[in-house]
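Colleague: Quick one: sequence plus predicted model below, questions after.
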Amino acid sequence: MSSIKRWFAHWYMQEMFESATGDYIQVVDYDAALAREATLQQRLTTADQRIDDLEAQLRKGLMVIARTLEAGRDRIIGYGGDCDSVEYMMDGDPSVIEIRAALKKP
């Protein structure tokens, strides 16, 4: 995965041993490690922004569904009919249930 070698230091023996769980890297690998960290941070920032954008779109979708149901309910009531509340209809809509569940996930 990475060409950066990690090292474990035995100071009392004044030796260093290559170790996958070591706490140290060689100076020549430091710039590569920093570059890799910067790249990963940029990817994380981009992914976080995409998540925020998608969540905003899902919330807008919920508003559109609510407004559509409200318009239909108002029309039914306007013609003298009886209709469930918008929230009740949304609570039973499989798409709304999925969107709400997706928005609740951490």
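Modeller: Received it, and whenever you're ready, just let me know what you need.
Colleague: When you work out contacts or count neighbours from here on, use the C-alpha atoms and nothing else.
Modeller: Will do.
Colleague: Quick test: name the residue nearest the centre of the protein.
Modeller: Centroid-nearest residue in the chain, with Cα atoms, centre = their mean: Ile51, separated by 4.6 Å.
Colleague: Okay, one more to line up with it:
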Amino acid sequence: MHPLDPALLGIVEEMKESGGHWQPCTGCYDTEDGHPTQRYDYSPALQTDIGCGCHECGGLGAVWWHMTDEQVADFVTICEEVDTEHELKMRIVRLEASLRRFRRAYVNLMEIGRDRIISFGGSCDPVDVMEASDPELQLIDAALAATEGQV
């Protein structure tokens, strides 16, 4: 690195020591879906692309980004909470799917039982009547409605 401006001397060393870094200024470095919308210059001294300069970055085109140990710890905690919440949501999705499969299998057994009864000359309620009056299916439907808002 060979900075031309004496104000930039020591930046690389500071970046190494502090753990921070320069990043393009969001006020003057335009992106769309994470990709620059135009060609921007790269600053070897700041080790980042730089915007065209604005009031947010003082005309530099980049801003200093650094997290304290406390901020990093807070970020880790938030990530862990998000991971835990995601895992719980995925568990609910898997349980809902299993409960729906179980419900279908249960109703299929009702249909098979009804068909056998009728094939031997007996009489039996239609499957929809049996479904509506079965307490186990009512519990399953209530559980599905509570997690999804519909059966």
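Modeller: Everything's here; your move. Not measured: the values here are computed from a predicted model.
Colleague: The residue nearest to the centre of the first structure matches what in the second structure?
Modeller: Taking TM-score structural alignment, the alignment pairs Ile51 of the first structure with Ile92 from the second structure.
Colleague: other SSEs contacting the helix or strand harbouring that match?
Modeller: Assessed by DSSP states H and E, Ile92 of the second structure sits inside helix 69-119. Other elements packing on helix 69-119 of the second structure under the criterion 3 or more Cα pairs under 8 Å, 6 or more residues apart in numbering; DSSP states H and E are helix 127-133, helix 135-148.
Colleague: still on that earlier bit, separation between the match of Ile51 of the first structure and Arg103 of the second structure?
Modeller: Relative to Arg103 of the second structure, Ile92 of the second structure is positioned 16 Å away (Cα to Cα, to the nearest Å).
Colleague: How is Gly121 of the second structure assigned, secondary-structure-wise?
Modeller: coil (DSSP: H, G, I helix; E, B strand; the rest coil).
Colleague: re earlier: need the helices and strands packed on helix 69-119 of the second structure in JSON lines (columns: mean neighbour count).
Modeller: Below are those laid out as JSON lines (neighbours: other Cα atoms under 10 Å):
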{"stretch": "helix 127-133", "mean neighbour count": "13"}
{"stretch": "helix 135-148", "mean neighbour count": "14"}
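Colleague: right, and those - which one's nearest Tyr42 of the second structure?
Modeller: helix 135-148 (49.8 Å; Cα to Cα).
Colleague: before we move on, back to that, how about JSON lines for the helices and strands packed on helix 69-119 of the second structure, with distance to Thr77 of the second structure added?
Modeller: Listed next are these as JSON lines, based on distance: least, Cα to Cα, whole Å:
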{"stretch": "helix 127-133", "distance to Thr77 of the second structure": "46"}
{"stretch": "helix 135-148", "distance to Thr77 of the second structure": "27"}
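Colleague: Any idea which of the ones you listed gets closest to Ser98 of the second structure?
Modeller: helix 135-148 (10.7 Å).
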